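S.K.: Here is my input; please provide its structure:
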Amino acid sequence: MATGIREAILSGEFVPNQRLVEADLAERFGASRAAVRAALLELANEGLIERVQNRGARVRAISLQEAIEISELRMVIEGLCAAKAAERVTEDGVRLLTEIADDMRAAVAAGDVFGYSRLNERLHRQIREISGQRTAAGVLERLRAQSVRHQFKLAMHPGRPAVSLPEHLAIIEAIRDRDPEAAERAAREHLRSVIRTLPEADRTRPHGNGLAP
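M.R.: All right, here's what the predicted structure looks like:
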């Protein structure tokens, strides 16, 4: 139940400040009102929705300042994951990262913003898997979900793929070289770039959702 609502928020079907009516959700997902209430409580604990007195639940709108703070926290955690990935990467992991790097270069060369963003998300997920940091991975997923609208604006910001590509390639190279310090440094620099760009990207008005920076 919570998974279905969460996916609707991440896909942009449910937008910030949209009311979530228990009866409508119960009908849509074929669930009881009790199951809906439990799911909404779970998502409220994740920071995806908020309960408004006498008005029920709505999708929580994340401010620019919150998005920056989330990115600052991601900078620390993703740096840790990159360092651990550099320590633990196998030859299969190196091969997968190399394939992603090649595909990212091709997407940027072709101007495929959506394809590049999907590869971007795949890369970050692969690094988390290689790192073996399951707790960190769970935290990062919740943080990503909370700031998904700002991430989409950033992904759509003109010229962003050309900026983030070398940043991602630097992370991949450090992990393939099994250099934890360089991997953490590259991951942190990527998130610093995100933080610098967020205010400008926040002024754009993209259509759709589901992309990564």
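
S.K.: from here on, contacts and neighbour counts on C-alpha atoms
M.R.: Will do.

S.K.: Buried residues in stretch 28-48, which are they?
M.R.: 35-37, 39-41, 43-44, 46-48 (16 or more other CA atoms under 10 Å).

S.K.: Correction: the previous question concerned stretch 151-170.
M.R.: Here stretch 151-170 shows 151-157, 160-161, 164-165, 167-170 as buried, counting by 16+ other CA under 10 Å.

S.K.: Could you do stretch 129-145 as well?
M.R.: For stretch 129-145, by 16+ other CA under 10 Å, it's 129-131, 133, 136-137, 140, 143-145.

S.K.: Pick the one among the residues you listed closest to residue 182.
M.R.: Distance to residue 182 across these (CA to CA) is lowest for residue 131, with 14.8 Å.

S.K.: what's the longest helix in the protein?
M.R.: helix 64-88 (DSSP state H).

S.K.: what's it in contact with?
M.R.: 127-128, 130-133, 136, 140, 143, 147, 150, 171, 174-188, 191-192, 194-195, 198-199, 202 (CA atoms under 8 Å, 6 or more residues apart in numbering).

S.K.: Same question for stretch 92-106.
M.R.: 116, 119-120, 122-123, 126, 130, 165, 169, 172, 175-176.

S.K.: what's the nearest residue to residue 126 if we skip its chain neighbours?
M.R.: Of all residues not flanking residue 126 in the chain, residue 97 sits nearest, at 7.8 Å (CA to CA, 6 or more residues apart in numbering).

S.K.: please give me the structure for this one as well, since I'd like to look at both together:
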Amino acid sequence: MSDQDLVRLRALLDETIERGEERLPPEPRLSEELGVTRGRLRTLLRHLENEGAIWRHVGKGTFIGQRQVIEPLAAAANFSVDDILHARGVLEPQLAAEAAIHAVPEDLAAMDACLAEMALSHSMLQWKRLDEKLHRTIAQATHNVLLVTLYDTLRSQMKFTLDRRIDQVFGAEPGPKENTDDEHHKVVDAIRRHDPQAAEAAMREHLRALRAKLFGLR
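M.R.: Got it, this is the predicted structure:
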């Protein structure tokens, strides 16, 4: 797959997010803007869909983020930021532990690629997209479809609540975030060693540090 095609599509995705839009243009327009065939475009879209960056609904279009399992309006009414922080603290350390048990070389290569891109990112928007990609890659490394679905459900709630706080705190700053990147490396290194206890502890500490940065809470 040509990296340049994917780079252009990612840039278009970022521009769409910056405009506050949640759906990409129709395929004919996308194909024309990127200068690729429809078949090539679908291959690129499948790549992003596998990453969890987009999801597609036949007859409705291509949407940004993971497929929403719970309707966002219901989420906004029922789940507080504290609910989401607590849920992340329960679920994601366990996902990291499971990833340490089940990850294969391809999973680790995908995590390493995320970390490398994050180190080179020059905007918060790009860094944040890669952060989301890394966390989902860790979930996928469990090779458990139900656990990935639970993660995607949690991620969809974060999009409408916790992400606003992240933008308030970090939105004006350039990426990458060195301390957070170091925390990510510790999680991935523990997964690489197939050490579930260390992976769980590293992810828990990473989420505690994030909570402290966002709200001054431990």
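
S.K.: Send over the TM-score of the superposed chains.
M.R.: Once superposed, chain against chain, the TM-score is 0.60 (TM-score structural alignment, normalised by the length of the first structure); 153 aligned residues with a CA RMSD of 3.2 Å.

S.K.: returning to what we had before: just the ones of the buried residues of stretch 129-145 of the first structure in helices?
M.R.: Reading helices off those with DSSP H, I get 129-131, 136-137, 140, 143-145.

S.K.: name the element the residue positioned nearest the centre of the second structure belongs to?
M.R.: What sits nearest the mean C-alpha location of the second structure, by CA atoms, centre = their mean, is residue 132, with 1.8 Å. Of the helices and strands defined by DSSP states H and E, residue 132 of the second structure is found in helix 124-140.

S.K.: Which position in the second structure pairs with residue 105 of the first structure?
M.R.: Superposed on the second structure with TM-score structural alignment, residue 105 of the first structure falls opposite residue 119.

S.K.: Check residue 154 of the first structure too.
M.R.: With TM-score structural alignment as the criterion, residue 154 of the first structure pairs with residue 166.

S.K.: before we move on, what about residue 76 of the first structure?
M.R.: Using TM-score structural alignment, residue 76 of the first structure sits opposite residue 90 in the second structure.

S.K.: Please report how far its match lies from residue 203 of the second structure.
M.R.: As defined by CA to CA, to the nearest Å, residue 90 of the second structure lies at a distance of 10 Å from residue 203 of the second structure.

S.K.: residues contacting residue 27 of the first structure?
M.R.: No contacts exist for residue 27 of the first structure under CA under 8 Å, 6+ apart.

S.K.: and the aligned residue in the first structure for residue 156 of the second structure, what is it in contact with?
M.R.: Alignment note (TM-score structural alignment): residue 156 of the second structure maps to residue 145 of the first structure. Residue 145 of the first structure is in contact with 10, 48, counting by CA under 8 Å, 6+ apart.

S.K.: that older thread, quick one: the helix holding residue 132 of the second structure to the first structure mean distance?
M.R.: Once fitted to the first structure, helix 124-140 of the second structure is off its aligned match by 1.0 Å on average (mean CA distance after the TM-score superposition for the first structure).

S.K.: From the contact counts, what lies against that helix?
M.R.: helix 38-51, helix 81-102, helix 105-120, helix 145-160 (3 or more CA pairs under 8 Å, 6 or more residues apart in numbering; DSSP states H and E).

S.K.: Please state the offset of that helix from the chain centre?
M.R.: Helix 124-140 of the second structure has its C-alpha centroid displaced from the chain centroid by 3 Å (CA atoms, centre = their mean, to the nearest Å).

S.K.: ok, back up a step: let's have the buried residues of stretch 28-48 of the first structure in CSV, adding distance to residue 23 of the first structure.
M.R.: Output for the buried residues of stretch 28-48 of the first structure, formatted as CSV (distance: CA to CA, whole Å):
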residue, distance to residue 23 of the first structure
35, 11
36, 9
37, 10
39, 13
40, 12
41, 15
43, 17
44, 18
46, 22
47, 22
48, 19
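
S.K.: Strands - which of those land there?
M.R.: Secondary structure defined by DSSP state E assigns none of those to strands.

S.K.: which of these lies closest to residue 91 of the first structure?
M.R.: residue 46 (35.5 Å).

S.K.: what number of residues lie near the aligned residue in the second structure for residue 87 of the first structure?
M.R.: Aligning on TM-score structural alignment places residue 87 of the first structure opposite residue 101 in the second structure. For residue 101 of the second structure, the count of nearby residues is 18 (other CA atoms under 10 Å).
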